[in-house]
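Asker: Got a predicted structure plus its sequence, pasted below:
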Amino acid sequence: MGARLWYEGAAWTVVQLDGSTVLLRSVDRFLRVHAPALVGAARPLDDPPHEGGPHAELDAVILAGLTSAQRARIEVEAEIYNQLVLALSDVPLEQRYEQAAVKLKISPRSARRRATRYVERGLAGLVDSRLLQPSHRAVAPEWDQTCREVLDSYTDRSNPTMRTVLRRTNALYLEQNPGAPVPSQSVAYERLRELDKGRYTFGAAKQRRSVAERPGGVLGRMRADRPGQYVVLDTTPLDVFAMEPVTGRWINTELTVAMDLYSRCILGLILRPISTTAQDVAAVLFQVVTPQAWGPPSDEDVPAPYVGVPETLLAQESGALPDTIVVDHGKVYLSLRTRAVCQRLGINIQPAIPHKPTDKPAIERFFRTLRQQLLEHLAAYKGPDIYSRGKNIEGQAFYYVPELEAILREWVRIYHHTPHRGLCDPLLPWVELSPAEMFARGMATAGVLRLPASDDLRMEFLDVAWRSIQHYGVEIDGRRYDGLALNLHRGARSPHGGAHAGKWPIMVDRDDVRTVYFQDPDTRTWHDLEWEHAPGLDAPLSAEAATFTRKLSQQTNRHVDAGAALDDLLARYSKGAVTGRREKNLARRLAAQPARDNAAPAAGDVPAVIDLSAHLERRRAQAQVADDLDVFEQYYAQHPDADGLEVFDE
């Protein structure tokens, strides 16, 4: 009662104490506060603040800033003072100071001064303040600020050299401060390394941009309480060369992954050539809501993680871009099909903060683990960037896209049973759990499994093609499909109205066009319609591969006459118009063939062309049987009186 305090910028007097509350009065103002709230926030009026004073630092901070050897010397000195100065003794005080000075090898005056400081502040009073002083360099604060501005200007630019940054910094600094001294070269380089720490100006440009977009405040973290609560989708380019099996093209691939945030388990994975489309995102969502098998089956297989229909879905796309594209701007994640499926299943597409890769650190770490544990060991690995690429990687062993995806899916099974440092149970903090173990603990604790309520769920993720049913079936993009389920509906109009009135909805999987799906309107069951050329394929054929194959068959400069084709080839080769490797090799072999006739070729002619053309002309002059019609004409020529031939068409 009656104590004077300085609290919240005003002087107060304690007028009442009531248990844990204190009533304060300042002139005509009263304030009731919780007593523990005054600890550290209030101070006596007669105790001025020590801001900038000699005792500004805490004693614990001062002692913690010493090395073990420095701390040991201070403790030895304190023990000497305890024995010679502070202990009870009949020896005069001055003589004791002299004895302490002899042991410490200092003057009696210094011993007296240090003993006084030891009595006042303890061990912290014996610390030489020079040991804790920061090292000062001859660099002006204005120069540091200018250097930071120059470093910030290279966030979205290509990597500079340190010499270039220093030259620009000095020029800008002298422009703003004419006549001011600039640091020496050695000091400037050392100071530049200190200021660039964490900026990566001279490192990876992608990492530099990512760090620049990092939030400046407290980094929050989204936490899941059970499996299936949050599922994160992301897309990244894969650092492995691949080849498309049908077209034979070298292609870049993009990997789209769906990860359960709670257990880090992979729920869906798809590898696509060139770039990811909205259909690929729908395919990954289909894998999330259906049980998956990772790798070939074995006797020791355990059920793969399956969360059913996730409650919340975070869809983010990186692709070939260095920044994260929020779902609001990612077209493949905001397609009509994806939004319709998520709305039907009750999945919420939650947008993340724009240009913040820190919003999905778990899946970014998965991509790094994938590269370090699997991709680096493949023969077709090309590195994360062009500077990391080896020589003639394309000429080494390669993988077709389906083969590479099969390798990825088999590795995911290994990943699920590998201990993860980022997974731990609060009750068992010393145990590193694998994603499969974390998933099992989560399901045992939460016990939540949201199962899809309809067998038609798979069709929700496929494309709809509206077609009429003809006598031969249905035709989609030049491909004909047929099946027994169409027998009762051939030539009939569908009961559907709207923009495609009278046509039938056919569900198409763009990743495998060998089969499409038709729903019988009477029984509401789904039937498979097979492509007429599907028996000739032993692997899935995508719609993109089918389109590219058709383009190859429709190329120009296609000749019926072989001689004209060869003449055209060599004519274009002599003009330098042949650019393909295969055509160049063929033209060289034709031009290098020796002449077979005894007659010497004319000057300037190509012997191989003349001989080959003459040979083709002789072949044309001979009677040949080209097809069945030639057989009929030859028969009529030899039997002019014959009535005709009877042909049975089966």
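Answerer: Cool, got the structure. Because the structure is a prediction, the values reported are computed rather than measured.
Asker: use CA for all of it now, contacts and neighbours both
Answerer: Will do.
Asker: Which positions within stretch 240-260 qualify as buried?
Answerer: Across stretch 240-260, burial judged by 16 or more other Cα atoms under 10 Å covers 240-245, 250-260.
Asker: Pasting the second one now:
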Amino acid sequence: MSELKRPPALAVGHRIQLQGQVRGVLEVTAQAAVVEDANAGHRVVALIDLFEAPDFEVLFQPERMPLPQVGLLEAFPPEAVKQALWWEGHILEVLHGVVPAAEHGTQPRPGYGPGSSVTSRERAKAAELAAAGHAVAAKTIANRRRRYQAEGLVGLADRRPVRRRAEFGSVPEAVVEAMRKAIKEGVDTSTRNGAYLIWRTGEILREAGGEAELPARQTLYRLLAKLTKGTHATGSAVTRRSKAHGANAPFGELTVSAPGEVMQIDSTPLDVMVRLDNGVIGKVELTGMIDVATRTLSAAVLRPTTKSVDASVLLARTVTPELMRPGWVDALKMSRSVLPHRRLLTLDERLEHAAAKPVIVPEMIVCDHGKVFISRNFRSSCRFLEIDFQPTHKGAPFQKGHIEKMLGSVALMFAQFLPGYTGRNTDQRGRHPEQENVWSLPELQDLLDEWIIAKWQNRPHDGLRDPDHPGRLFTPNQKYAALVEACGYVPVALSGQDYVELLPSAWRAVNSYGIRINNRTYDSPELGPMRLKDSGVTAKRGLWEVHRDPYDVSYVWVRDHRGDGGWVKATWKHLNRAPVPFGDLAWDHVSHQLPKATEEELAQAVADLLTRAHAGPGRAAGKKDRKPKTGAAKDGRRIAARTKASAPTVPAPAPEPPGDVEDGPDVLDEAEGDLAEVIPLGLFNPLEDPWGRS
């Protein structure tokens, strides 16, 4: 047991032993002492060197008691502590002649006064305790006195309840080492149970030719439980490998103090069945990017298979404001959030109709060695945006633990509320999740974007604590608002041309009807000079370069190879039949002054989102809705119809303000009127008497 000792008291006139000589102390200061020296008369020695000398000792001084290990007493039972305190009073009387609670000036009792030795006091104490009914020998009191002088009160306590046991009991060391080797062999192999590890332990002992015999089976299982604690040796293979190949030294912490200083990117399969574009039910991958300083989920996209161009588009989405969309509640606006919207709007006009998610420009991106992130395309995008590209060490997922934790949180907090949820593995999967009312890929992407703004950005994060008040947690939006005051804001990292350049490309012919991509037709009047013409790019057989956003099917951009090399925007021909982003006309309809979004509004928005997500996509109604339309509903339908006719606000190389749209009576009547009841037509029978019909 280690001892806590006070430094010796050193004063002028003391005699000390130093370097084999007995020296007198001539002077003592706060830093050094002057001692006698046989060769030079005196010598100055630093106190720290004096106390650390191997043979240093203060001679002719009474021994000082060690500092009591008060914390260790908490491990003893109350009865043992009470007994130790009882013995302490008697031992102190043996040492000093008086009891500890005696008043100043109290004379020692007979047998303990001046002139009595410690041995005589021990005999007197033994006789006193024997007369009181405690048969104790003088030798026992001497042993307790020496233990008290060496260890303090702990030396008087009964140590049997806290006696230190061998780590593995009576199991031979050879058996322990053999089992450790068996556990280590299974780190990178498939998971096996404890019976195999015990069998392998015996095999290792026989191969080594050792003489140690295996203990009883119950003892081996107890040993296995101790050696495999926290290693997942018989559990998840992924977790087992991660823990085995992790860092053994204490984890370092990268200090970040500005948004975008360090960001992490990764992808993982999403545990939800999705209806893909071809109508097949399948699974998709989630690719996300998180800011370490604020824990902001700056961008998250869903794709059937993540490619390098998808990672590049993720960069473009990170530095682009998230616009409000139809159906989103007003509480999700940036103007009603804790973000400094009014001050940021003076720097970046793109934030006028933005949702409550910060725009963050990355300075460093940390990723793993997936082929998507180490590809030439993604590296070129980082180089173009002047972003430091920092891959982690292979097999070290803990080096980007923030994004790993975020991807797991999305599965726990969002994916499990969706129809078609499959769970993390086959053990958690239900029967036929693909037969549920699953969402399509664009619909699920829209739900994910709304959930990030409504839930994730307003959720207190355990990693965002106030250093001065650790009990207070910040949300990502609150942390961003606090850091942007000290670090400033970088408003624009991409122009419209740069944004389009980062989008994935395809080569298509410009036909008389336009351009066809993924069974969607895009056309524009500006494509006239390109129709049925050769682009001049012989390597692509005269096709035209087309860039598209895989997460927004509304528009594509065609490079004018015959002209100045600029971009021509083409619109999806059936865009008026599908939901479109909010235009300025719709914004004017809902731009009335509203107070800041409250926690109740945000909580209600999240609850409505999860309820809507769990219900799945809406089915076509068999009968018309005969409920009367309210005035607000009519106004909303009118605005929706007018918004479809106006130019929506989307990222473009040269965005133009939407023009005024007249209130066409046909559009308004179609928007306001109820749907007519469908009456099926009968089949014509030439043999039937037409006059006999009723």
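Answerer: Noted; the coordinates are in hand. Treat the numbers as computed from the prediction; the structure is a model and nothing was measured.
Asker: Okay, and which of the buried residues of stretch 240-260 of the first structure map to helices?
Answerer: In helices, judged by DSSP state H, none of those are found.
Asker: in the stretch 351-500 of the second structure, which spans are strands?
Answerer: Along the stretch 351-500 of the second structure, counting by DSSP state E, counting those that start in this stretch, strands occupy 364-367, 388-391, 461-465, 473-474.
Asker: most neighbours per residue, which of those strands?
Answerer: Greatest average neighbour count among the strands of the stretch 351-500 of the second structure goes to strand 364-367 (a mean of 20), per mean count of other Cα atoms under 10 Å.
Asker: where do the helices sit along the stretch 51-200 of the first structure?
Answerer: 59-64, 68-81, 93-104, 108-121, 141-152, 162-176, 185-195 (DSSP state H, counting those that start in this stretch).
Asker: What residues in the second structure pair up with the longest one?
Answerer: When helix 162-176 of the first structure is aligned against the second structure using TM-score structural alignment, it corresponds to residues 194-208.
Asker: do stretch 341-354 of the first structure as well
Answerer: By TM-score structural alignment, stretch 341-354 of the first structure lines up with residues 381-394 in the second structure.
Asker: Ok, stretch 220-232 of the first structure next?
Answerer: Counting by TM-score structural alignment, stretch 220-232 of the first structure corresponds to 252-264 in the second structure.
Asker: Tell me which of the strands of the stretch 351-500 of the second structure sits nearest to Arg612 of the second structure.
Answerer: strand 461-465 (25.2 Å; Cα to Cα).
Asker: what comes into contact with the closest one?
Answerer: Outside strand 461-465 of the second structure, the residues that touch it by Cα atoms under 8 Å, 6 or more residues apart in numbering are Thr294, Arg295, Gly471, Arg472, Leu473, Phe474, Thr475, Pro476, Lys479.
Asker: following the host helix or strand of Asn585 of the first structure, which helix or strand shows up next?
Answerer: Using DSSP states H and E, Asn585 of the first structure sits in helix 581-591. Sequence order places helix 607-621 as the next helix or strand after helix 581-591 of the first structure, per DSSP H and E.
Asker: what comes up buried for that following helix?
Answerer: Buried residues in helix 607-621 of the first structure (16+ other Cα under 10 Å): Pro607, Ala608, Val609, Asp611, Leu612, Ser613.
Asker: which of those residues are the two that sit furthest away from each other?
Answerer: Checking these with Cα to Cα, the most distant pair is Pro607 and Ser613, at 10.0 Å.
Asker: who's in contact with the counterpart of Phe366 of the first structure in the second structure?
Answerer: For Phe366 of the first structure, the aligned position in the second structure is Met406, judged by TM-score structural alignment. Contact analysis of Met406 of the second structure by Cα under 8 Å, 6+ apart lists Ile290.
Asker: give the contact list for Gly2 of the first structure.
Answerer: With Cα under 8 Å, 6+ apart, Gly2 of the first structure has these contacts: Thr13, Val14, Val15.
Asker: from those residues, which ones fall inside strands?
Answerer: Among the contacts of Gly2 of the first structure, the residues falling in strands (DSSP state E) are Thr13, Val14, Val15.
Asker: does the last one really touch Arg25, like I thought?
Answerer: It refers to Val15 of the first structure. Yes: Val15 of the first structure is in contact with Arg25 according to Cα atoms under 8 Å; the separation is 6.6 Å.
Asker: Comparing those two, which residue is more hemmed in?
Answerer: Arg25 (18 against 14; other Cα atoms under 10 Å).
Asker: okay, now Trp523 of the second structure: neighbour count?
Answerer: Trp isn't right for residue 523 of the second structure; it's Asp. 21.
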